[in-house]
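Student: How does the following fold in three dimensions:
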Amino acid sequence: MKTFRQRQLPFGNGGIRSIMFLYFTITAAAASIFIGLSLYTRMSGQVSETVMEENQILIDQVNRSVENYLKTVMKLSDSLYYSIIKNADLSDPSVGERFNLLYENNMDQTDSIALFSADGELLESVPALRVRNNLDVTREAWFSYTLDRTENQHFFLPQVQQIFESSSDQYRWVIPMTRVVEITKGTDTVQGILLIHLNYTGLKLLLDGVTLGNEGYIYLIDGNGEIIYHPRAQLIDSGLEHENNRAVSEYRDGIYQETFHGEERVITVKSVGYTGWKLIGVAPRQTVSLNSLKTQLLVVFVAAFILFLMSLVNSYISSRITTPIRKLELSVNEIEKGNLNAKVDAEGSYEIRHLGQSVQNMAKQIQVLMADIVSEHEKKRKQEFDTLQSQINPHFLYNTLDIIVWMIENEKPDQAVKAVTALARFFRISLSRGKSIITVKDELEHVRNYLMIQHMRFKNRFSYTIEAEDEVLELASLKLMLQPLVENAIYHGMEFMDGDGEIFISAWKEGEDLYLKVSDNGLGMTEEQVARLFSDTPHTGSSRGSGIGVKNVNERIRLYFGSEYGLSIESEPDEGTVVTIHLPAVAYSEIRQKEEHDKT
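Tutor: The predicted model follows:
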């Protein structure tokens, strides 16, 4: 019947205007989101590039300041060596005066200047200094390191000045810078070491207060990764914070991204000339990306505004398209209600007007044919099911009652009660108050009761399994479909088996279709035997079964639901048989409402 093959719209009872508007709006929303994300990504990329460029420029400026600071001290070292020390008599009082003059001109960068012989003797110092008692400068790390590397000037890590005695009780942080010099003694030339203590405060002032964004900072390390300056040096020394300085020391000049202690950071590396030091800029990843709340709100507003405009356009377009269709739908509703004489009002495009005229003509044809078709269809269906009901063979009932009597006589009342209950349920569903359509749940219950009885009769010569998805239990099923198929599996498929028979029944839904399957591991059939089951040859059935044939079941399904539905059989000799029932997936409640409506 055509009524049962109707398909539900994807949006239920939603109108075409609503569907079009929804589709258009979804498309507009997707476009708006895409535009918003593209805009945000582009702006974020530009902001990131700008911030990193600004950070790079700032670090370059700081690096130049540090290099200029160190270059000034290195020029002082060259002036001391080449203008005063080399080829000069250190006993000449003018040497000390010239030392003092250069020191006074560079006091902002220099804490002290000292000249030592290779034996550690203090030859000259400014301001006037004296080596601490019991201190052997030759044991200092910078002393031996400098003598081993005579060709360069050397910078060392910041340290507290502890070589010279001081009238001040304060500790002064200095950065030692050394070089090997040649000292003239008479006609001989010996090596010495020029030591310049850089004022650490001067270097610190160059780096203090320099930040990269809101949370970024810079720090200075030597070639081994040792920290020379860090804005959080005290926290790092106390172990409260950590820095990735060892790993960063391996980086070449450039910009890198790293994850340190779970935080994504952008690292900028710049080498300080003459020293092997490296200036490191650290900026959290979020500070170089577009994370401003105002910017994010702007992007959201732009996307929402585009969505709003497109929704207005969509509403107008869908209204222009669907208004004529809506009018046509109202006219068709009148015909659907039974008023076949209703006038079809069709406006708009040629296609809609032509469709309206076709609906009008169809209504006239329906009026002519409907009475005959309905009458003939109902007559066939009633005759078919009356024939089905009359075909039930009493042998099944007699054999079942014999088993019940035997159980009672052998004092097995529990099994007898179970058999009587199954038989009662079997016939209750078989009759079903004259209804031809029942739920899948009842049809499975019917065949379950039948199998329970047969299982008792045949003394466990076979086992059975019934499985069904929950979503199919309340769908409509034709009554007495499974029982004849199971009957054939028992009486014909397993007739000559010595046990270990298996019957499997399942029900499932695929899209808009319902499937029920009966499979067994019996003797199977040839292709000719399968074809004979669907032929017009009269099928008398088994004297032990119900007498309802496979062809009968197939024709009843096609008569009720349409020619595209019915049975299909797959079988091979000695391999078993699989019978599949194909029905439309229609809710049982819909059919009941239709039957009630037809009665009224």
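
Student: Please make it C-alpha for all contacts and neighbour counts, starting now.
Tutor: OK.

Student: what separates stretch 161-177 from the chain centre, distance-wise?
Tutor: 62 Å (CA atoms, centre = their mean, to the nearest Å).

Student: mind listing what's buried in it?
Tutor: Of all the residues in stretch 161-177, those buried under the rule 16 or more other CA atoms under 10 Å are Gln161, Trp173, Val174, Ile175, Pro176, Met177.

Student: how about the residues you listed in JSON lines, adding distance to Ala141 and secondary structure?
Tutor: As requested, the buried residues of stretch 161-177 are exported to JSON lines (distance: CA to CA, whole Å; DSSP: H, G, I helix; E, B strand; the rest coil):
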{"residue": "Gln161", "distance to Ala141": "14", "secondary structure": "coil"}
{"residue": "Trp173", "distance to Ala141": "17", "secondary structure": "strand"}
{"residue": "Val174", "distance to Ala141": "15", "secondary structure": "strand"}
{"residue": "Ile175", "distance to Ala141": "13", "secondary structure": "strand"}
{"residue": "Pro176", "distance to Ala141": "11", "secondary structure": "strand"}
{"residue": "Met177", "distance to Ala141": "12", "secondary structure": "strand"}
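
Student: hey, where'd the strands end up in the stretch 451-600 of the chain?
Tutor: With DSSP state E, counting those that start in this stretch as the criterion, the stretch 451-600 of the chain has strands at 462-468, 476-478, 501-510, 513-520, 566-572, 576-584.

Student: To compare with the earlier structure, here is another sequence to fold:
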Amino acid sequence: MIYFWKVLQVRAAAPSNTKRQRAAGRYAALPKGEYAMKGHAVKGQPFKISINRLWVISNCLIMAAFFSLNSFFSQSSYKKVLEQQFEVKQYQMLVYISDTLEQSMQSIELLSRSTVNNYSIINNILNYKKNRNSYEQMVFQNNMNQNLSSVAYSLGDIISVNILLEDEGLKTTKINGVYDYGHYVTGSGLEGIRNLSEGWIPTRKNNLPIQPYIPYITSYVQRIYSGMYYGDAIGHLVINLNEDMFYKQMEKYRQEEGSDILLVDGNGTVLSGTVRDILGMDLSGTEYGAYGELSSGHTELTVKDGHKIVSKRKLQGRDLYVLAITDYDRVVAPIRQTQNVVLICSLLFMALFSVISGLLAYKISKPILSLSREVMNCKGGQFRRIHISSRIYEIDVLCTQFNHMTEEIDKLIGSVLKQEKLKQKKELEILQAQINPHFLYNTLEAINWMALSMKQKEISNMVVLLGSFLRLSLNKGKNVYMVRDELNHLKCYLDIQNIRCKGKILFSSDIDEAALDYRMIKLLLQPLVENSILHGFDFRGGAGQIWLKVYMEEEYIYFTVTDDGCGMPEELVGRICDMQSDVGHGIKNVMKRISLYYGDGCGLTIQSKEKVGTTIEVKILNNVPGQQI
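Tutor: Sure, this is the predicted structure:
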């Protein structure tokens, strides 16, 4: 359509057939970007592409985006589900391991309680403390060995059962015997046993003289009292266990080859686990130190050596925890192969789709390209009918409408030529009319000089005021000037009226100086003051007083014109404000102009009371939208 409009402009400027031909020549020199239809870049013009290529490229991009997003979200969802399933599976494994460990520990703890409350053991200890000699010690050690050995043989994982007393003279070669604290704990990592009421001792290397093939042992310790559950503390019972009993239970329920299971006490010491080289060590000093402060449950952590899925569960009634740590990559490994298969299938499908899309694009774009070539042939303003046969309904409609458009353009060109001639005639008339004000000003100036030469100063003043009044009214044909110009125009009008009425009109003003330099449309106040003089003061011979107040609020300027004339009844005020009535034409004209230039929010309000006077307030913006001085 840009092309056809340029042709119209060219033809409109041509008054004859010769000029039409010149217009056609001008069209031939139009920039190529106006009508370039193929995918070739023109210097200084944007790149353009054929519909055939656009169809194929857009479809391929859409399919690529679809497959990418679909693959991303489906794989993400599958991976999330797989992670959730693994977390549940891992936590269930912890539950099984925790329950098994709790049962094993509970059996050891119950055995320990029954032993420390055994009357025979307590009585032997008390009797020995009364009679400490070599013979009594031998009898005491034999009796205690029998009692402790029966306890040790009750569970296969017990290595030894010992009782510790404060007696440096105690000596024995029995594995299940009674020892002195100092001799027993030295170098064994059990230095703090005296202050322990009961609990599990951290795992340590086997330092006992029996069963050296057992690498690690863990111990349960409980204090012995003189009165079965109460009385004075007389020693400690130590049950030494093969740490392997806990390890086998963990290994039995471990479901993933890459999962690490650790049993950790409240101080962070590793009691047992599938990682054998950190047994008895503080967890914070190992590669698993980041997991020690986790709350119970399961979570994901990124540590230095990669992404891990970590689960933690506390053993019931004990300050012990079971940790399960699994490499994240092992969990999501099944997804990798699936992603590769999906990617290959997507690429193959996209290739097939591209071929099908290209064939469809060719079938659809072929008649469109033919139509574009026919349109391009319409150069130099020579429009002709086109004849393209297509099975596509839209293409057939385009051809029909193009033929109809060429006929309408010929009619439109003739109409534009007539309007252009009329426009030139009107411009000539406007130029002629601009001569008249200059003639009028010159005439008034001549009258002024004649009045001065005849010493008629009052006539001279009136002529000067009239000249100023006309200059401001015409304003060189512009509709906008400054607020100060509007006030000067009103002053000229009042001075002329006072000459006519012999000074009977009194005028007072309160002007906000800040409003003077803002723009407004001309001739808003003079019609209002004229109404006051002609209709308000008429009953008393033209005498009266007018007050003008100009002030600003935010982006608005307010003009308030008040007179002490005869006033108006409410009915008349309503009729003046009614745009459909036939009274108050001057005020209606002001209202229409305010609405036209300033829009909603601006306007004119009238308050009047009979025999008191009338107040008219004008509200306008401090700038005229879309207008310049």
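
Student: Would you pull the TM-score for this pair?
Tutor: Taking TM-score structural alignment, normalised by the length of structure 1 as the basis, the two superposed chains have a TM-score of 0.50; 361 aligned residues with a CA RMSD of 4.5 Å.

Student: among the strands of the stretch 451-600 of structure 1, which is nearest Val51 of structure 1?
Tutor: Taking CA to CA, strand 501-510 is the member of the strands of the stretch 451-600 of structure 1 nearest to Val51 of structure 1, at 57.1 Å.

Student: Return the list of helices and strands in contact with that closest one.
Tutor: strand 462-468, strand 513-520 (3 or more CA pairs under 8 Å, 6 or more residues apart in numbering; DSSP states H and E).

Student: buried set for the shortest one?
Tutor: Taking 16+ other CA under 10 Å as the basis for neighbour counts, the residues of strand 462-468 of structure 1 that come out buried are Phe462, Tyr464, Ala468.

Student: Over in structure 2, find the residue span that strand aligns onto.
Tutor: Aligned using TM-score structural alignment, strand 462-468 of structure 1 spans no residues in structure 2.

Student: Would you mind pulling the contact partners of that strand?
Tutor: For strand 462-468 of structure 1, the surrounding residues in contact (CA atoms under 8 Å, 6 or more residues apart in numbering) are 444, 448, 451, 455, 499-508.

Student: and these, which are buried?
Tutor: Buried members of the contacts of strand 462-468 of structure 1, counted by 16+ other CA under 10 Å: Leu444, Arg448, Leu451, His455, Gly501, Glu502, Ile503, Phe504, Ile505, Ser506, Ala507, Trp508.

Student: Now compare those residues and name the two farthest from each other.
Tutor: By the measure CA to CA, His455 and Trp508 form the most distant pair in these, at 24.8 Å.

Student: Distance to Ala29 of structure 1 for the helices and strands packed on strand 501-510 of structure 1 - can I get that in JSON lines?
Tutor: Listed next are these as JSON lines, based on distance: least, CA to CA, whole Å:
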{"stretch": "strand 462-468", "distance to Ala29 of structure 1": "41"}
{"stretch": "strand 513-520", "distance to Ala29 of structure 1": "34"}
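
Student: For Ile35 of structure 1, which of those is the nearest?
Tutor: Of all these, it is strand 513-520 that lies closest to Ile35 of structure 1, at 41.6 Å by CA to CA.

Student: so what's Leu290 of structure 1 closest to, chain neighbours aside?
Tutor: Nearest residue to Leu290 of structure 1 in three dimensions, chain neighbours excluded: Ser44, at 4.6 Å (CA to CA, 6 or more residues apart in numbering).

Student: contacting residues around the closest residue to Leu190 of structure 2 other than its chain neighbours?
Tutor: Nearest residue to Leu190 of structure 2, sequence neighbours excluded (CA to CA, 6+ apart): Ile201, at 7.7 Å. Residues counted as contacts of Ile201 of structure 2 (CA under 8 Å, 6+ apart) are Leu190, Thr218, Ser219, Tyr220, Val221.

Student: Go through those one by one and say which ones hold in structure 1.
Tutor: Contacts conserved in structure 1 for those, using both residues aligned by TM-score structural alignment, their matches' CA atoms under 8 Å: Thr218, Ser219, Tyr220.
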